[in-house]
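> Just a sequence and a predicted model for now, questions to come.
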Amino acid sequence: MSDAAILRSTDGEVGILTVNNPPVNALSAAVRTGLGDGIKAFAGDPAIKAIVVIGGGRTFIAGADIREFGKPPSGTSLHDVIAAMEDCPKPVVAALHGTALGGGLETAFGAHYRIAVPQARVGLPEVHLGLLPGAGGTQRLPRLAGAEFALEAMVSGRHIPAKEALSRNIVDKVADGDLLAAAVAYARELVAQGAPLRRIRDLPVKLGSPTAIEDFAKSIARKARGFKAPWNIIKTVQAAVDLPFDEGMKRERELFAELLTSSESAAQRHYFFAEREAAKVLDVPADTPQREIKAGGIIGCGTMGGGIAMNFANAGIPVTVLETSQEALDRGMKVIRTNYENTAKRGGLTADQVEQRMALIKPTLSYDDLKDADVIIEAVFETMEVKEGVFTKLDAIAKPGAILATNTSGLDVNQIANYTKRPSDVIGMHFFSPANVMKLLENVRGKATSKDVIATVMSLSKKIGKIPTLVGVCEGFVGNRMLRQRGVQSAYMLEEGALPQQVDKVIFDFGFPMGPFQMSDLAGNDVGWRIRQGKKEKEQRNVRYTGYVADAICELGRFGQKTGAGYYKYNLPDRSPIPDPEVEKLIEETSKKLGITRRAFSDQEILERCLYPMVNEGAKILEEGMAQRALDIDVIWVNGYGWPVYRGGPMWWADNVVGLKAVHDALLKYRDMSGDPFWEPAPLLKKLVQENRKFSSL
């Protein structure tokens, strides 16, 4: 029976069911059917006094088989498996190692008792797929651990360590050593004691206070806006409190079905797979040899450089950080220490861990101290002249085979690579600020970047806690190139009749953390002002200048939050944006100078003019091969720019919510209204509409 999904064996009077569905023992139809049949077989065997359910390989049961979502049900249902365990006339012990997540933990809830190794983790993380636990988890966890804990655990979707699970009655015993031996011994002990066949369904729900559920709902209101799953989870826990178990189960199934057919869950499931696919490079085989990374180097200890250094230290990789002056170096190292100490104050690190990580970061003023680094990342001022100086020096001192990376957010990586005699070793690693917090890493392959460098950097990205994507060399790469299109239309709409707070509200209501003008105030309006002055956009022919309002605001010294005024007023230290009549007057005067008659804007027009050009630019990016797949663009926007994950990413949203024909037709409408070639649909978008296809079909 070695090829069976469930292996049956015995140890004396104890029957053993071992899940055999590598790599993570997902709850496929074969696993469910095998478990149900195994429980019934041992239940009917008079020689068997107790049953142990255990996972083979590296884990118990990591969760449902997501590949079965949306397909007709087959095999034994998980509900029936759990009922068979609960109703078994002999003690059933679930033995947990690795992870018991989602349906895996719900399966364990069917057992009368649970034992775990200290390293095991459990949880109900369905919320990350826009779902809720659909096999009784929302009804059983409140009975074991209390309604308040159940709410927090399910809405956060976090993994719960074995020790905490023991304290919350989720597991009954934690055992060191061989898990199977411990579980069999535990089962024998239960038989010898005549222990009751404890069914979780028969336990009362624990509720700390009459308003606990209402209070929890209020506490997550802002964080959970736009999502459906957290609110349905709250409803199921309320049902567990208010209703008998079977009626609560019925309510859980109703609320699960509602989520399963929702666009929010479809978007989150798309993203779940997209994030995993984005790490795969189509023309770089998975078995491509990688370079060994034992030590790193960072040029610059400012906001970006310091954050990048923390990523390496967090992963246990020693890193040397170079600055041009002792003052800058001391300042940067102080910020790093402060960041770690603040994390320790919140309970995220121990004092010893702070010192361990600080010890991995070596400050220096000498390039010679980078000569043994396996990867060196430049994080200096964003001008080509500065980059040239850095890479010329790196080329002279870096050891053969060292990867030389630039953190540029938009400069030509090919040009930077040509400042060295080893362009095949050069790659872009575009971190997002703050680099120690933001998960996205937009890796940029140059024309000469070797495949082993790409493979190494994609793997390293994950090791230092990032979500990697691979893009090509073009202005702004993928994320900033698309963001630029939103910025253009946001600026134009101010001149034509909209106000900052109106545009920002539409984008916020769509699900972004903030709108374009609040974001500009946060980043500093002077940054874009200097760039516009350098590019002399006003002198470009056939290009409508985007900076009239922005320049006027900066000329008044309104650089954003740091000066207490930008597009909004800010009563520091409070950073809440306050609409400012002075800005409204300035905008109206700008429109008048430009000869533009202001008009009213609908929310729908604002949304279309902000987001449809991004989708159109995404089509151009795909056509040029600057992104491998539409899903890569979605991963970039969800992780780097705050696109709401419950809307899947700009390309998925265009494919599945708006429809490519609707996007295409709106672009033509705005082109004809304005006469601006900006609105011309991308050739790829036209082609897909003609062929009735989606971006995901490419």
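Looks like it came in fine. Residues are numbered from 1 along each chain as shown.
> alpha carbons only for contacts and neighbour counts from here, please
Noted.
> Do a quick rundown of the helices in the stretch 251-400 of the chain.
Secondary structure of the stretch 251-400 of the chain (DSSP state H, counting those that start in this stretch): helices located at 263-278, 303-314, 326-345, 351-359, 384-397.
> Residue 684 is nearest to which of those helices?
helix 263-278 (21.2 Å; Cα to Cα).
> now for the helix ranked longest in the chain, which elements pack on it?
Under DSSP state H, the helix in the chain containing the largest number of residues is helix 603-624. Counting contacts by 3 or more Cα pairs under 8 Å, 6 or more residues apart in numbering; DSSP states H and E, helix 603-624 packs against helix 479-496, helix 500-510, helix 630-640, helix 650-653, helix 660-674, helix 683-690.
> Below is an additional structure, to be compared with the one above:
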Amino acid sequence: MTKAGNDPVSVSIENGVGLIGLDNPPVNALGAALRKGLSDAVAALNNDPAVRVIAVYGTGRCLSAGADIREFGKPPQEPRLSDVLDQIEASAKPVIAVVHGTTLGGGLELALACHARIGLPGAQLGLPEVTLGILPGAGGTQRLPRLIGLQEAVDIISSGCRVGTDEAAALGILDGTDTRSPREAALAAATGVARGGMPTRRTGQIVARIDPELIRQAIEKLQRKRPALAAPIKAVEAIAHAEKPIAEGLKAERALFLELMDSPDRQGLIHAFDAERVARHFPETSATPRPVGQVGVIGGGTMGSGIATALLQAGIPVILVETAAERAEAARAAVAGNLDNAVRRGKVSATARDAQLAMLTVTADLEGLADVDMVIEAVYEDMAVKTGIFGRLDQICKPGAVLGTNTSYLDVNAIAAATSRPQDVIGLHFFSPAHVMRLLEVVVADKTAPEVVATALALAGRMKKVAVRSGVCDGFIGNRILAHYRKAADYMLLDGASFQQIDRALEDFGFAMGPFAVGDLAGLDIGWATRKRKAATRPAKERYVAVADRICERGWFGRKTGRGYYLYGDDKTREPNPEVAAMIEAERADKGITPRAFSDDEIVSRYMTAMISEAARVVKEGIALRPIDVDAVFLFGYGFPRHLGGPLNYADRIGAAALIERIETYAAEDAYYWQVPALLRELAHSGRSFADLNKE
């Protein structure tokens, strides 16, 4: 075997088989050095008369997970991946690929350019480029439709979904499977080819059958989606060229790829991709996390059972505490139900579910948490209740145990002060359902120890959560900003827009759900409790819209009660609640408001400007470390349109000066609510952007 130093490619020859090992940890990213090494290896083995067949495999986790993210946004370096893959397909000697692990994007395109493909158990194959605002640009849209059915190729490429080993073999992406190691499977497959026992073919020579009607219907369906993103549509347009000779199809693919490279969608999606990575960089990252072998969860309601489920799915034993034995058993049933749903969705096997449930202990005795390494309190949002629990935990828990609170709004410093060890207390704000939603706000109090923050970050990694560091304020990053921009929606509701128009306009803009539908989903009683808690300190100058209070007074809390702003049937479809319309009209009359019409564009403009304004204040005050942290919170916790990259990334598209002009225009009708944030004025004055602040 030949491999020099940090060379990302190794080459060896055994019994007439040339073996090329990709060795670029951790995921064999197809950076410039690996591309050159692969190209050189293919050329050298083609020129070696002792070699009859070539096989490519990956060391470590996978064949290749795709492009090197360090090259994003930089000028392309030679050799281009497409050129290397064309070289492989044109190889005079057959080239076999062994696919294992997460083989995505350029990694799968590499396999498609080879003359046969063998898959190992557990492999995940996909072309996720559309999720980054582009399309597969190294032959994916041309070679995949030649190997499998047109509809299946359209579905895989336009959605960016993944398929497993068995499905890939059934579709025809793989020519066979093997259970040996990648290198052993490569040697065996290539030996089989050399002996004539396994057929090979050049993918580009297969004639694809393109049905224009299927292509048209696929594009129309994508155009109807909200938002209608450019990349999936362009990807299907590229697939339509797969019936041409491969060289012509690749040329068309390249042209469409380049059209997408400068699109706003791509910028937003790349920013969203970066946000997940950048948010992990806490000031406390270098601290040593405390070991966490077992976690206690206090509260077995929707949130507590969801947190317990997420911990069990991460392989962490849980002691779940409720107030009484019957409530504890109900909590166990809720967790079991969550795990059963994971089995039904095909996320885990029944055997794995049973093993996870076996790690759960339920009890009505808080003393059972004496030996846990971490506690996560998830009871009702009441400061007296929470401080009472933490006072008891201070006496029960062992020294060094991390004491976490899942509060959504309350002062973590005050909760920490209820203990004699405030350095061990931290906010861990999960989002419901906690075993599904990826966001975790890590709220660092004034006295929280760095190693406790590092422990929370490590736990988030084990749970596959996106952790974002927040300072202490009412609502932290996400709910503080939400509380502000939700007022803008309520003001438009009172001034003439209907709640269904506001929801529809924002869903058409790209939000998963509008604000009133979200309120129904989360539970209107949660916001009601917060408004009552803050009523005594509400400024006299602030407009107050009491429609949601009137709804809650009727005992209507949204989906959980079957009605809120909307009426919900058994299938969870929503219809506007006509009685809410009457409540709105009554409040308008009471306040002497003559309703006016709002366009969808104005609804989006006011809503987004309010969101950006409060987000700018959160950054200025240091509650969020960077603008991109705010973006991460809204992308992973609030259904923000991913292609826009988050509220502050979107703000840069508008520009600080234009945002200030909007705010000053709106201030003519409500100068208390519409105030220009100091940070926006600073950016406008200096000509800088939120993106510039991310680089500091």
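Received, thanks. It should be emphasised that the depicted structure is a prediction, and the values quoted were computed from it without experimental measurement.
> if we can go back for a sec, residue 639 of the first structure is nearest to which of the helices of the stretch 251-400 of the first structure?
Evaluated over the helices of the stretch 251-400 of the first structure, closeness to residue 639 of the first structure peaks at helix 263-278, with 9.7 Å, by Cα to Cα.
> Show me which positions of that closest one end up buried.
263-272, 274-275, 277-278 (16 or more other Cα atoms under 10 Å).
> For the residues you listed, name the two members farthest from one another.
263 and 278 (21.6 Å).
> quick one on the thing from earlier: could you single out the most deeply buried of the helices of the stretch 251-400 of the first structure?
Most buried of the helices of the stretch 251-400 of the first structure, by mean neighbour count (mean count of other Cα atoms under 10 Å): helix 303-314, with a mean of 24.
> how far is that helix from where the chain is centred?
19 Å (Cα atoms, centre = their mean, to the nearest Å).
> do stretch 631-639 of the second structure as well
Stretch 631-639 of the second structure has its C-alpha centroid displaced from the chain centroid by 8 Å (Cα atoms, centre = their mean).
> Stretch 379-388 of the first structure now?
The chain centre lies 30 Å from the centre of stretch 379-388 of the first structure; the measure is Cα atoms, centre = their mean.
> burial measure for residue 560 of the first structure, as a count.
When neighbours are counted by other Cα atoms under 10 Å, residue 560 of the first structure registers 26.
> What does it correspond to in the second structure?
Aligning on TM-score structural alignment places residue 560 of the first structure opposite residue 558 in the second structure.
> Pull the contacting residues for its match.
519-524, 564-566 (Cα atoms under 8 Å, 6 or more residues apart in numbering).
> 6 Å instead?
520, 523, 564 (Cα atoms under 6 Å, 6 or more residues apart in numbering).
> Which of the residues you listed fall within helices?
Members of the contacts of residue 558 of the second structure lying in helices (criterion: DSSP H): residue 520.
> Which contacts among the contacts of residue 558 of the second structure does the first structure share?
Contacts from those that recur in the first structure, judged by both residues aligned by TM-score structural alignment, their matches' Cα atoms under 6 Å, are 520, 523, 564.
> Nearest to residue 92 of the second structure among the residues you listed?
residue 520 (62.9 Å).
> At which residues are the strands of the stretch 451-600 of the second structure located?
Listed in chain order, the strands of the stretch 451-600 of the second structure (DSSP state E, counting those that start in this stretch) span 466-470, 566-568, 574-576.
> Run through who's touching the last one.
When contacts are taken as Cα under 6 Å, 6+ apart, the neighbours of strand 574-576 of the second structure outside the stretch itself are 566-568.
> Per the alignment, residue 697 of the first structure pairs with which residue of the second structure?
The equivalent of residue 697 of the first structure in the second structure is residue 692 (alignment by TM-score structural alignment).
> And that match, how close does it get to residue 648 of the second structure?
11 Å (Cα to Cα, to the nearest Å).
> Which one of those two is surrounded by more residues?
Legend: neighbour count by other Cα under 10 Å for residue 692 of the second structure and residue 648, higher for residue 648 (26 against 11).
> Contacts only, for the aligned residue in the first structure for the more buried one.
Here residue 648 of the second structure is matched to residue 651 in the first structure, going by TM-score structural alignment. Contacts for residue 651 of the first structure (Cα under 6 Å, 6+ apart) come out as none.
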